[in-house]
Structures are given as structure tokens and as C-alpha cells.
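S.K.: sequence unknown, structure follows:
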């Protein structure tokens, strides 16, 4: 019987930087523009991606400097995970915070960064850049992603 993986034994705020970053499954869904209904607080998803999202790799093109380029980009921290309602239900950070295990396709489980794409969970090939779409038209690009509650 081997040692349990770190995400099963550590709290988010006890992880080192490498462990924290490795919880990202690379789905790219957090980098999509979301719209919130002012009256109800309901969040709806679009397929309009942040200008920095690489639609093929589903990773940020300039992760280290993303907040300088995109000021409203959220640098996720352990304290925020429980308070951000739009994190996908399949998100590794959210799952660990809730005491759940990672899905089979998560790179930490599968050992392969491609499984998130093969499982159809990522946004690979299914987004448009916000550079090409006026913000007032975002509502024309509403979508539902795998695992989202209806």
C-alpha cells in the first residue's frame, strides 16, 4: 500500500506552489467570460475566452503577467475557492476544497495532460476570443459545459 497523493492528505492552504499549480486540470473553463444576472445572481457561461487563453492548449499565453494584461483576471487563492461560485464543479481546486477526489481524467490521476481534453471536459477548440467579440454581444454566445448544473 503506497502513500496517498498530496491532494488527499493536504488542505489547499498547506500545499506548496508546485502542488497548488498542479491542481489545475487545464480545462480552460475559468478563463471564459461569464455573465451574471444582476437580479438573481445567476451565472451563465459563454464560449468567449479571455484574450490570453490559448484555445488549443487551454492554458494562459502569459500566465506570469496575466493580471497586468487583464486586470480583472482573478489570481485564485485557497481562501477564494469556497467563495467563487463559478468555478466548474469538475475543478480540482473546488473538488479538493470540498473533500472530494479528482476525476480519472485529471492529469494528476491519469498522468497525462491530454486526458482532460480526451474526456471532453476542456474548452479546446470550442471558444472564440473576446478580442473578436464586442462585450455587448457576449450574451449571444451562451453555452453549457460538461458537469454544469442546469
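M.R.: Received the coordinates, thanks. Values in this document were obtained by computation on a predicted structure and should not be read as measured data. Numbering: from 1, shown residues only.

S.K.: use CA for all of it now, contacts and neighbours both
M.R.: Fine.

S.K.: Show me the helices in the protein, by range?
M.R.: Listed in chain order, the helices of the chain (DSSP state H) span 6-9, 17-22, 66-69, 78-81, 92-97, 107-110, 115-118.

S.K.: Which one of the ones you listed lies nearest to residue 134?
M.R.: With CA to CA, the closest approach to residue 134 among the helices of the chain belongs to helix 66-69: 18.0 Å.

S.K.: For the closest one, name the packing helices and strands.
M.R.: In terms of contacts (3 or more CA pairs under 8 Å, 6 or more residues apart in numbering; DSSP states H and E), helix 66-69 is not packed against any helix or strand.

S.K.: Contacts made by it with the rest, please.
M.R.: Contact with helix 66-69 is made by 52, 60, 73, 74, 75, as judged by CA atoms under 8 Å, 6 or more residues apart in numbering.

S.K.: Residues touching stretch 40-60, excluding its own?
M.R.: By CA under 8 Å, 6+ apart, stretch 40-60 touches 26-28, 31-37, 61-62, 66, 86, 122-131, 133, 138-139, 141-145.

S.K.: And the residues you listed, which of them are buried?
M.R.: 26-28, 31-34, 66, 86, 122-124, 127-130, 138, 145 (16 or more other CA atoms under 10 Å).

S.K.: most tightly surrounded among the helices of the chain?
M.R.: Of all the helices of the chain, helix 92-97 has the most neighbours on average by mean count of other CA atoms under 10 Å, namely a mean of 22.

S.K.: From the contact counts, what lies against it?
M.R.: Helices and strands touching helix 92-97, by 3+ CA pairs under 8 Å, 6+ apart, are helix 78-81.

S.K.: for comparison:
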């Protein structure tokens, strides 16, 4: 059986297709974030299998309505286990959501239609149902670690059907 030839990307020529992660400027790097805030959800790891389980509990610094950190510049000082994404670690972190712009670019894949770099609109990540907006049930300060297993959620590792489309759905 022969393998289908790869289709040329409509995104060829954009900086995330022409530069390595290491070659990107800091503003280019930051723009890879789609603003979904799924990485700001508390996660549990099964020590036996290494499986990662997302919860619908957020970091205490997440503004769940805006899907943005309340103190982005100082997040590592305020939250000791906050992971700053780098070109090195995005290639190895097993908990980045499958739709994460950093992960997609590191894997050589195209960004989805709802990514702000493609749509030109930071709200499309919310309109596509990808962000955590309206789905967070509490913060790490409100829900004790001992109860996190009761808050495991499947949606952070899945994409809504409309978000999986090649182009935005017609209004």
C-alpha cells in the first residue's frame, strides 16, 4: 500500500513554518499561544502508567473568563510549579493539549483555523469551543489536592467538532 503524498500547507511561508522554534523572536514565540488556557488547568499523573489526567480546576492566577494569567510576568515566582514553555520543553512535555499551538508547530503541523495567527481574531479560540472559558469549576486555592480526582475532565484533551474543521463553520 502506498502512502498518500503530503498536501502542501496553506501556511507555508509564515514564520512558524520558516523558522525553528529557537529562531523565533520572543513576540513570535508568545504569539504561538492560542489563548485556550488548557495548560493552566491542574493535571494529575498516574505514577504507574505516566498517564496525564486534566481537571477542570485552574491555577490560582488564571482569569478563567479572559483565559489569561493575572500576573503573567511574575507567574513563576507566584506559582512554584508553573512551567514556562521553551523550545526545548514543548518537544517533551506530555501534558500539552493536542491543539496547543506550541505543540503543533514543534511537530511541524499546521495551526487550526481558530488560532489567532490564522483567524486574526483572539476570540475565535473561544467561539470554536476550545478555551477553558465557562468550564473552570474552581481554582487550586478553592479545591484541595485531595479532591482533584473528583474533578477529572475529558474535554481538555478533545476538540469540539467545529474546532476540528479545516475552515471556520459558516454563520
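M.R.: The structure has been received and is ready for your questions. Nothing here was measured: the structure is a model prediction, and the numbers come from that model.

S.K.: TM-score of the superposition?
M.R.: The TM-score (TM-score structural alignment, normalised by the length of the first structure) is 0.94; 148 aligned residues with a CA RMSD of 1.6 Å.

S.K.: how about TSV for the helices of the first structure, with distance to residue 45 of the first structure added?
M.R.: Conversion of the helices of the first structure to TSV gives the following (distance: least, CA to CA, whole Å):
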stretch	distance to residue 45 of the first structure
helix 6-9	28
helix 17-22	24
helix 66-69	21
helix 78-81	18
helix 92-97	17
helix 107-110	24
helix 115-118	19
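
S.K.: centroid residue for the second structure?
M.R.: What sits nearest the mean C-alpha location of the second structure, by CA atoms, centre = their mean, is residue 100, with 3.5 Å.

S.K.: Now do it against residue 141 of the second structure, distance only.
M.R.: Look at residue 100 of the second structure and residue 141 of the second structure: by CA to CA, to the nearest Å, they are 25 Å apart.

S.K.: circling back to that earlier point, residue 149 of the first structure is nearest to which of the helices of the first structure?
M.R.: Nearest to residue 149 of the first structure, of the helices of the first structure and by CA to CA, is helix 92-97 at 14.7 Å.

S.K.: what's the mean deviation for the closest one versus the second structure?
M.R.: Mean deviation of helix 92-97 of the first structure relative to the second structure after superposition (mean CA distance after the TM-score superposition for the first structure): 0.5 Å.

S.K.: Can you tell me the closest non-neighbouring residue to the counterpart of residue 153 of the second structure in the first structure?
M.R.: Residue correspondence to the first structure (TM-score structural alignment): residue 153 of the second structure is matched to residue 143. Excluding its sequence neighbours, the residue lying closest to residue 143 of the first structure (CA to CA, 6 or more residues apart in numbering) is residue 46, at 5.3 Å.

S.K.: Quick one: end-to-end length of stretch 28-35 of the first structure, please.
M.R.: Per CA to CA, the first residue of stretch 28-35 of the first structure is 17 Å away from its last.

S.K.: tell me, it lands on which residues of the second structure?
M.R.: Going by TM-score structural alignment: stretch 28-35 of the first structure matches residues 37-44.

S.K.: Repeat that for stretch 100-115 of the first structure.
M.R.: Going by TM-score structural alignment: stretch 100-115 of the first structure matches residues 109-124.

S.K.: about what we covered before: buried ones only from the contacts of helix 66-69 of the first structure, please, as a ChimeraX command.
M.R.: Selecting only the buried entries of the contacts of helix 66-69 of the first structure in ChimeraX, with 16+ other CA under 10 Å as the criterion:
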select :52,60
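
S.K.: okay if I get the contacts of helix 66-69 of the first structure as TSV plus distance to residue 82 of the first structure?
M.R.: As requested, those are arranged in TSV below (distance: CA to CA, whole Å):
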residue	distance to residue 82 of the first structure
52	25
60	23
73	17
74	14
75	14
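
S.K.: how big is the offset of the longest strand seen in the second structure relative to the first structure?
M.R.: Using DSSP state E, we find that the single longest strand of the second structure is strand 52-58. Here the mean offset of strand 52-58 of the second structure against the first structure after fitting is 0.4 Å, by mean CA distance after the TM-score superposition for the first structure.

S.K.: Check which residues of that strand are buried.
M.R.: 53, 54, 55, 56, 57, 58.

S.K.: Which member of those is positioned nearest residue 117 of the second structure?
M.R.: Nearest member of the buried residues of strand 52-58 of the second structure to residue 117 of the second structure, counting by CA to CA, is residue 58, at 25.0 Å.

S.K.: Which residue in the first structure aligns with the closest one?
M.R.: Counting by TM-score structural alignment, residue 58 of the second structure lines up with residue 49 in the first structure.

S.K.: Find the nearest non-adjacent residue to its match, please.
M.R.: residue 32 (4.3 Å).
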